[in-house]
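In: pasting the sequence and the predicted model now:
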Amino acid sequence: MDDMVAALNGKVAFVTGAASGIGRACARVLAAEGATVAIADIRTDRLHALHDELAETGAKVQIVTLDVTDEQADKAAIQSTVEQFGRLDVLVNCAGYMLLAPVIEADTADWTKMINTNVLGMMYLTHAALPHLIESKGSIVQMSSIAARTVVKTASAYHASKFAVNGFSEGLRQEVTELGVRVIVIEPGTTQTELRDHITHAASKAAIEARVAQYRQLQAEDVAEAVRYAVTAPEHVAVNEILIRPTDQI
């Protein structure tokens, strides 16, 4: 076992949005690096295959049924993980939605869903995990987006949610960095996941599908490799922000 794997031996990670896409890929790389992994998602039926896959490699894995928008459930999930495994070293907040539409045509229920999941869910879990991460001098990974840097029409509410992720995370970083906690913001460009499948505004969905068809997309595994790099860096190294996008994307 090499030094990079050894870096997460005996460590415990909690990953939300683990049923698909980037969350699932992050769970895989953390387990491959030797971490015990709690895989959390509201879609529990989709976690069993991942659990079995990781367990076959010898990893310790715990399935957590979780709606991240429920603050009390978030607290209970973190507490249960710490009670079962004795510690928490890495939190990866991957749960999220991207629901696009022009503001004037938007279903505001989509706004609520994104803010509750992308922002409040991330904040609730960070709050619940923080005492344990301070104790372990651990890492918090916030899955943001290129949408926190550049703005396009039809995505106003999604941009708002990801700008919020970045703002919260930078303020948190300044609070906890001297306590040894690393706050890591990952900003993927267009990635081939299920994220676009949830868009309910037909014209916006068609437009983004046409746009991304013009270039190669990142794969979830590409983003997970950025997470691996950041959380396995030496303890004195804080990789606070990674922007990763397809070579073809302007």
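Out: Done, it's in. Residues are numbered from 1 along each chain as shown.
In: going forward, measure contacts and count neighbours with C-alpha atoms only.
Out: Will do.
In: what's the spacing between the longest helix belonging to the chain and its chain's center?
Out: Ranked by residue count, the top helix of the chain under DSSP state H comes out as helix 156-176. Put simply, helix 156-176 sits 13 Å off its chain's centre (C-alpha atoms, centre = their mean, to the nearest Å).
In: one more: stretch 33-53?
Out: For stretch 33-53, the distance to the chain centre is 14 Å (C-alpha atoms, centre = their mean).
In: from residue 129, how far off is the closest residue to residue 248 other than its chain neighbours?
Out: Closest residue to residue 248 apart from its sequence neighbours, by C-alpha to C-alpha, 6 or more residues apart in numbering: residue 215 at 5.6 Å. To residue 129, residue 215 is 38 Å away according to C-alpha to C-alpha, to the nearest Å.
In: okay, these two: which has more neighbours?
Out: For the pair residue 215 and residue 129, the greater number of neighbours falls to residue 129 (24 against 14), based on other C-alpha atoms under 10 Å.
In: does the more buried one touch residue 80 like I think?
Out: No: between residue 129 and residue 80 no contact is recorded; they are 11.2 Å apart, counting by C-alpha atoms under 8 Å.
In: can you show me the helices along this protein?
Out: Using DSSP H, helices in the chain cover 3-6, 21-32, 47-56, 71-85, 108-114, 122-136, 156-176, 202-212, 220-231.
In: just say which of those is most tucked in.
Out: helix 21-32 (a mean of 24; mean count of other C-alpha atoms under 10 Å).
In: that one - contacts with which helices or strands?
Out: Judged by 3 or more C-alpha pairs under 8 Å, 6 or more residues apart in numbering; DSSP states H and E, helix 21-32 is in contact with strand 12-16, strand 36-41, helix 47-56, helix 220-231.
In: distance check, the residue nearest the centre of the chain against residue 84.
Out: Centroid-nearest residue in the chain, with C-alpha atoms, centre = their mean: residue 94, separated by 2.1 Å. To residue 84, residue 94 is 22 Å away according to C-alpha to C-alpha.
In: now residue 144
Out: Counting by C-alpha to C-alpha, the gap from residue 144 to residue 84 is 29 Å.
In: next one: residue 189
Out: Going from residue 189 to residue 84 by C-alpha to C-alpha gives 36 Å.
In: got it, and residue 133?
Out: Distance, residue 133 to residue 84, by C-alpha to C-alpha: 16 Å.
In: try this one next to it:
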Amino acid sequence: MSKTVIVTGASRGIGRAIAIALSEREDIANFVLLSRTAEGLEETSNMMNPNKNIEYYPLDLTDYHEVKQLIQDVGIRYNTIDMLINVAGYANPKSILETSIDDWEKTYKINVHSLFNITKESVKFMKKTGGKILNVASTAGSSARPGWLAYASSKAALINISQTLSEELSEYGILVYCISPGRCATELRKVLAPDEDPSTIMQPEHVGEVVNQLLSDNGICLDGQNIVVRKQVSNKKELQIKQTT
């Protein structure tokens, strides 16, 4: 099959790792990569399977009209959208007294509102043939994170959005997945924990492989749940996938 996949936040980190992993699959032919950084998107494209049809668009996901037009163009050109991978995120960790209303709104515009917009527009095409949506939340969204209020609460919203849409969109044959990575060596993590050694924590490639498996036929029973992905602290240093309710 010649499936079409859209990946946001694809210029680096987890978004890049997911795009690279999925590009090795035989059932996916077309990739649409989105991010604000053209250079990063080009680098991601060059790291993917060269036999795939790869398009990338540097844009601001909070430009809702531009995103709507792009999704319409993609959906019409390929006749459907089979998978939407929502990875793009923003964080500026501060205490409640240090967080401005502007930064609070920016966090929600990027982490929640833009995801709502691109998901809604994609569902307009997905509902005709079915499809899969995967949202990347965070373990910060399901536990207390003092000093990370805006980011953590936006990820909590994303977990609930995923669970609600899993039931709401089931009538169209659309599966909705949500993963909550633990500590992962991304640029965003550097903002949240600037003193941490990135070599000691989970890498984006680990998350990319988990997503690849979730979006395969083997992941059919894992939709609608918040799936925690973290590196187990042990002698074996295994990657642990924990299902939570």
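Out: Arrived safely, thanks for sending. Only a predicted model underlies this, so the values are computations on that prediction, with no experimental measurement involved.
In: re the thing from before, which residues does the residue nearest to residue 248 of the first structure contact?
Out: By C-alpha atoms under 8 Å, 6 or more residues apart in numbering, the residues touching residue 215 of the first structure are 246, 248-249.
In: and if you look at residue 111 of the first structure?
Out: By C-alpha under 8 Å, 6+ apart, residue 111 of the first structure lies in contact with 99, 157-158.
In: show me what it aligns to in the second structure.
Out: In the second structure, the residue matched to residue 111 of the first structure (TM-score structural alignment) is residue 104.
In: ditto for residue 190 of the first structure
Out: Per TM-score structural alignment, residue 190 of the first structure is aligned with residue 183.
In: I figured its match hits residue 229, correct?
Out: No: judged on C-alpha under 8 Å, residue 183 of the second structure makes no contact with residue 229 at a distance of 9.0 Å.
In: count of neighbours near residue 152 of the first structure?
Out: 8.
In: give me the aligned partner of it over in the second structure.
Out: By TM-score structural alignment, residue 152 of the first structure lines up with residue 145.
In: do you know how far the residue mapped onto residue 194 of the second structure from the first structure is from residue 196 of the first structure?
Out: Matched to the first structure by TM-score structural alignment, residue 194 of the second structure sits across from residue 209. To residue 196 of the first structure, residue 209 of the first structure is 8 Å away according to C-alpha to C-alpha.
In: so what corresponds to residue 30 of the first structure in the second structure?
Out: Per TM-score structural alignment, residue 30 of the first structure is aligned with residue 22.
In: just confirm that match contacts residue 28, I think it does.
Out: Yes: contact between residue 22 of the second structure and residue 28 holds when scored by C-alpha under 8 Å: they sit 7.4 Å apart.
In: residue 179 of the first structure matches what in the second structure?
Out: Match for residue 179 of the first structure (TM-score structural alignment): residue 172.
In: now do the contacts for its match.
Out: 126-130.
In: residue 187 of the first structure now?
Out: Contacts of residue 187 of the first structure by C-alpha under 8 Å, 6+ apart are 143-148, 241-244.
In: just the buried members of those?
Out: For the contacts of residue 187 of the first structure, a burial check counting by 16 or more other C-alpha atoms under 10 Å picks out 143-148, 241-242, 244.
In: so which of the residues you listed are in strands?
Out: Counting by DSSP state E, those place 143, 241-242, 244 in strands.
In: need the max-distance pair from the residues you listed.
Out: Greatest spatial distance among these (C-alpha to C-alpha): 143 and 244, at 11.5 Å.
In: need the overlap of contacts for those two.
Out: Joint contacts of residue 143 of the first structure and residue 244 (C-alpha under 8 Å, 6+ apart) are 186-187.
In: what distance do you get for the counterpart of residue 231 of the first structure in the second structure to residue 161 of the second structure?
Out: Aligning on TM-score structural alignment places residue 231 of the first structure opposite residue 215 in the second structure. Distance, residue 215 of the second structure to residue 161 of the second structure, using C-alpha to C-alpha: 18 Å.
In: try residue 191 of the second structure
Out: Applying C-alpha to C-alpha to residue 191 of the second structure and residue 161 of the second structure gives a distance of 25 Å.
In: repeat for residue 171 of the second structure
Out: 17 Å.
In: same question, residue 28 of the second structure
Out: Counting by C-alpha to C-alpha, the separation of residue 28 of the second structure from residue 161 of the second structure is 26 Å.
In: likewise residue 127 of the second structure?
Out: 18 Å.
In: can you check residue 73 of the second structure too?
Out: In terms of C-alpha to C-alpha, residue 73 of the second structure sits 25 Å off from residue 161 of the second structure.
In: please apply the same query to residue 167 of the second structure.
Out: Remark: distance between residue 167 of the second structure and residue 161 of the second structure (C-alpha to C-alpha) = 10 Å.
In: again, but for residue 103 of the second structure
Out: Distance from residue 103 of the second structure to residue 161 of the second structure, by C-alpha to C-alpha: 22 Å.
In: quick check: end-to-end length of stretch 118-138 of the second structure?
Out: 19 Å.
In: contacts for it?
Out: Contacts for stretch 118-138 of the second structure (C-alpha under 8 Å, 6+ apart): 64, 67-68, 71-72, 75, 79-87, 152, 155-156, 158-159, 162, 172-182, 215, 228.
In: so which of the ones in strands among the buried ones among the contacts of residue 187 of the first structure comes closest to residue 204 of the first structure?
Out: Using C-alpha to C-alpha, residue 143 comes nearest to residue 204 of the first structure of these, at 22.7 Å.
In: could you find the counterpart of the closest one in the second structure?
Out: Aligned partner of residue 143 of the first structure by TM-score structural alignment: residue 136.
In: for residue 94 of the first structure, same thing?
Out: For residue 94 of the first structure, the aligned residue in the second structure is residue 87 (criterion: TM-score structural alignment).
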